[in-house]
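Please find the sequence and the predicted model below.
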Amino acid sequence: MTRPQFRPGFAFLSRSACIALGAYFLGVAPIGAAAEPLQDVHLDVVPRSQDEAARIKTVTAPTTEFGAPEPFETNPAGAATVRARKDADAFSQPSGNITFAREMDFKLGNGLFKKVWVSSPSSTKASDGLGPVYNARSCQRCHLKDGRGHPPEGDEDSRVSMFLRLSVPAHDDAAMSEIETYLAAQGIDTPRTRPDPVYGGQLQDLAVTGHAAEGQMRITYEEADIALSDGESATLHTPSYTIADPGYGPLSDDLLISPRVAPQMIGLGLVEAIPAADILAHADPDDRDGDGISGRAQIAWSKVHERPMLGRFGWKAGNPTIEQQSASAFAGDIGISNPLFPGAAGDCTPAQEGCIAGPHGDGDERVFEIDREGLDLVTFYSRNLAVPARRDVDDPEVLRGKQVFYETGCIACHSPKYVTHRLEGQDEQSFQLIWPYSDFLLHDMGPGLADGRPEGVADGQEWRTPPLWGIGMTGQVNGHTRFLHDGRAHSILEAILWHGGEAQAARDRVVEMPAGARAALIRFLESL
């Protein structure tokens, strides 16, 4: 059964709602009688003085000089940067400034990240609880070498680091979720969705013995060549998705799907440490500066803080913290209960009675299939996967490509640099000048990349700007160069050419620029 990629009619936030929401996040003014200024991810930050804030603003301003590298540009993660290895372990190193004692926690977290979970009941009590339906048996099997996943290739089936998110429009009488209640109280109208009543929030293509998998994702591609300047050309691969062999009855007629490959893991702790106000300073939902770019903040519900927070993680920025991102992946991808998502049956729905009633890894003295200590270690590991050093920053072709990147307008969404919070007890991420090349906001990327599936305040054409650090090492680490949320792009150039919506003008400049400038642009991106 094939589903359309885009369903029109999902509303954007109103101008007044966006302005009010920005004020709320920046702590400038409350919205409504019950609203409070936003708490940042880290609640114990050291406030910046006015002088320090002014210095940071100067340091993080985009450069206008391209004759030489900028100071500290070689180290995109500040003191947490590590040497750029030449093997497949380049994304699997701990923060460069981590202490010996904390490196042990990193290694323990790595062990849990790689752990292969088994079905219940099992003699290996610390490792059972898999599924009963699932997408992977370990975190590592999706986040290959802590890098990017990819779609199935050749004779492979769909069981490789990619799955389909699922949802259906919420009925008018459906109970409001926490985030919907909050947004409604602020007068913010967003599309309401729910997990599919039978198949849940994502298609589970694997199952333990005695249970049926939910179905199999099938992908076909239509290829089309497009002309570039100077007689060059490129090929675009347009995917179509089918759900084959549904294991629990017919699929919903109004099912919304969104294909997702596993993103790379480096630098997550530094992203989490960026002050929310610095990210929101780039938001311009009404394009008041007239540059055609209208970044919007995602709003996510924090299960830990029990309040709305700035979404930072995931293809549509659906999670506010690394801990919640990790916990939701344990529950949804592997079927492992944890303190944030305690359901032992993972993403199973009440319509899957056998899954709900099946044996699970909790019970007796074991409350969760991965406990608080284990989740904390995996979170620490994910927070401290290091960003490798830049390569060839002083190469003339790289510098020329950097100038092309800036002057083409790419930095309107791919904001080059930030300074992280001062953080007590978290020295690895504290007060670092970092270069992720992202604004971490939602942008309309046009109908070509639309999935038609809203998430939070994001509509069916919006995606979070992904950070670019490490993009040039994808082939080395993962053995492929597949990019974008569904891995459709076979190269960095194809990923650029898929940009539409707010990025259409910049994309067209890439098509029209001299071939030498285009090659230099790619060379710069490969150096990141």
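In hand now; what should we look at? Residues are numbered from 1 along each chain as shown.

CA only for contacts and neighbour counts going forward, please
Will do.

Quick check: the gap between residue 126 and residue 116.
If you measure residue 126 against residue 116 using CA to CA, to the nearest Å, the figure is 11 Å.

Kindly report the same for residue 380.
Between residue 380 and residue 116 the computed distance is 19 Å (CA to CA).

Of those two, give the one with the bigger neighbour count.
Neighbour totals were compared for residue 380 and residue 116, and residue 380 leads with 22 against 17 (other CA atoms under 10 Å).

for the chain, what's the longest helix?
helix 100-114 (DSSP state H).

Tell me the helix or strand right after that helix.
Sequence-wise, the next helix or strand downstream of helix 100-114 (DSSP states H and E) is strand 133-134.

outside of the helix or strand following that following strand, which residues touch it?
Proceeding C-terminally, strand 133-134 gives way to strand 162-169 as the next helix or strand, assigned by DSSP H and E. Contacts of strand 162-169 with the rest of the structure, by CA atoms under 8 Å, 6 or more residues apart in numbering, involve 135, 142, 149-151, 191-196, 199-204, 217, 252, 254-262, 453, 486.

which residues are in contact with the longest helix of the chain?
Contact partners of helix 100-114, identified using CA under 8 Å, 6+ apart, comprise 94, 138-141, 374, 377-381, 384.

Just checking the distance from it to the centre of its chain.
Helix 100-114 has its average C-alpha position 23 Å from the chain's average C-alpha position, going by CA atoms, centre = their mean, to the nearest Å.

Return the residues in contact with residue 369.
In this structure, residue 369 makes contact with 126-129, 336-338, 344, 361-362, judged by CA under 8 Å, 6+ apart.

and the comparison structure, right after this:
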Amino acid sequence: MEEPKPDAGPAEPTPDAGPEEPPPPPRHDVVEAGEERPGGDTSLTPSSASTAFKRPAPNLTLERRAEFFTGEAVFEADWLPAPNTTADRDGLGPLFHSISCLACHVRNGRGRPPEEGEIANTLLVRLSVPGADAHGGPLPEPTYGDQLQPRGITSVPAEGQARMHWTEVAGTFADGTPYSLAAPELLLTDLAYGPLSPDTRTSARVAQPLIGLGLLAAVPEATWLEWADPDDTNGDGISGRPNRVWSRREGRAVLGRFGWKANQPDLEHQNAAALLGDLGLTSALFPDETCTETQTACLAAPKGGTPEVSERQTRALDFYTHLLAVPTRERVDAPEVLAGKAVFHRVGCASCHRPSLTTGTLEGYPELSGQRIWPYTDGLLHDLGDALADGREDFLATGREWRTPPLWSLGRTRLVSGHTRLLHDGRARSPLEAILWHGGEAEAAREAVRNLTQSERDALRAFLDSL
């Protein structure tokens, strides 16, 4: 028989290893997989710098590319007053801002504010009075509606013109290097229908670039909401929150995704609202003209059909705006770009301009689904302080809140749009100026940038120019 083994007794206590060491912070001065293709499979290396925002997503089939170019034709078409022999392009106005979508989104890029003494062209002016409409949106100004219209068809007087007066405001970085910001004053002149209501709220807005919008439409709502922290429960000073806006198509309030204040639920609403507000064109989603009761000539003007933009045209336009390619990035591995990327994260810019995420499934758009993208946005509203406030509420957005704009292809602005103007009214002449205008939740990041050395600022510029 086998001898019984002696009892080993109680196990020896293991020495106390103490608390676990926290993991090291992530490094940001390295190239991450996929960031050179910010639009995932919709990314495309441009063959021409000036047309970098105008190409179709390369993962479109040949048949679907044909639909893209049909939509491009709608986007670029010049519309005409009714009645006109070109029946599929009449109905412009009676009051309007531009004659085509392309007129404001030149080469699908950014608009700009007017220079001193110049009349605004690719900048529009939102109007409202205190209160909210039946669905929680802004109340239009009684005489002029919700947008100042600088043009009218024959026999219909234009509402007025927008100009800007600019004042230089001096500042200094912590190292003593001076800078100057251009502070805008909006001037509304030549008002044809009498004075504005004394409590009118105005907001100047430049046209935004069009690339990658379909990818943002494909981001699951849960992703945006996961990043929301309206009560700043983590104490980092950032309290982004979603807007909830009215969807005419669904008949309910939904997540706001597009527009400077995230006041549009999807691209279909965004496009139809722009057709109506900017060109005076009705569609199935927005079937009524915007003439107010006091604008009798506008009310009496001929119409271009009911609606003026056909369902076929709106469907093609929606397809086009969903599937514009996102340009690839260059110099992602350049030392100064990686150094600037590390600065971008260290000062806190990435708290709102979140670098990357993955799209979900968007019905009808398989090209956009399941893509790892790098838009540098969290899609949320943030309080940016008094300096950038327009005082105009828009659904849940306050007069100090703005949606985080995507930064992809920021460095291509000059070659595509012919300028480098940024922010909602175009006041910033460079990305660094845009940062220096930030306050509110972004004040700490702004001050961190003001305290950078010259070499760190140069690195940050290099990174932003590489996007």
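Here it is on my side, so go on. Treat the numbers as computed from the prediction; the structure is a model and nothing was measured.

re the thing from before, give me the buried positions along the longest helix of the first structure.
Of the residues in helix 100-114 of the first structure, those buried under the neighbour-count criterion (16 or more other CA atoms under 10 Å) are 103, 105-110, 112-114.

whereabouts in the second structure does that helix align?
Residues 62-76 of the second structure are the counterpart of helix 100-114 of the first structure, counting by TM-score structural alignment.

Give me the mean deviation of the matching stretch from the first structure.
Comparison of stretch 62-76 of the second structure with the first structure after fitting gives an average deviation of 0.5 Å (mean CA distance after the TM-score superposition for the first structure).

which residues in the second structure form helices?
62-76, 213-217, 221-227, 267-279, 296-300, 311-322, 335-347, 413-417, 431-437, 443-450, 454-466.

winner for burial among those?
Per-stretch averages of neighbours, counted by mean count of other CA atoms under 10 Å, single out helix 213-217 among these, with a mean of 24.

Determine the set of other helices and strands touching it.
Using 3 or more CA pairs under 8 Å, 6 or more residues apart in numbering; DSSP states H and E as the contact criterion, the elements in contact with helix 213-217 of the second structure are helix 267-279, helix 311-322.

Could you work out which of these reaches nearest to residue 121 of the second structure?
Closest approach to residue 121 of the second structure among these (CA to CA): helix 267-279, 11.5 Å.

I'd like to check the angle between the closest one and helix 311-322, please.
Put simply, helix 267-279 of the second structure runs at 110 degrees to helix 311-322, going by axes from the mean of the first three to the mean of the last three CA atoms, to 10 degrees.

Off-centre distance for helix 267-279 of the second structure?
From the chain centre to the centre of helix 267-279 of the second structure is a distance of 15 Å (CA atoms, centre = their mean).

Show me what residue 228 of the first structure aligns to in the second structure.
Residue 228 of the first structure maps onto residue 173 in the second structure, with residues paired by TM-score structural alignment.

can you pull the contacts of that match?
When contacts are taken as CA under 8 Å, 6+ apart, residue 173 of the second structure is in contact with 179, 450-452.

again, only using 7 Å
Applying CA atoms under 7 Å, 6 or more residues apart in numbering to residue 173 of the second structure gives the contacts 450-451.

ok, now residue 141 of the first structure?
Shown here is residue 141 of the first structure, whose contacts under the criterion CA under 7 Å, 6+ apart are residue 161.

Could you check how far the aligned residue in the second structure for it is from residue 207 of the second structure?
For residue 141 of the first structure, the equivalent position in the second structure is taken to be residue 103, counting by TM-score structural alignment. Distance, residue 103 of the second structure to residue 207 of the second structure, by CA to CA: 10 Å.

Residue 342 of the second structure maps to what in the first structure?
With TM-score structural alignment as the matching criterion, the partner of residue 342 of the second structure in the first structure is residue 403.
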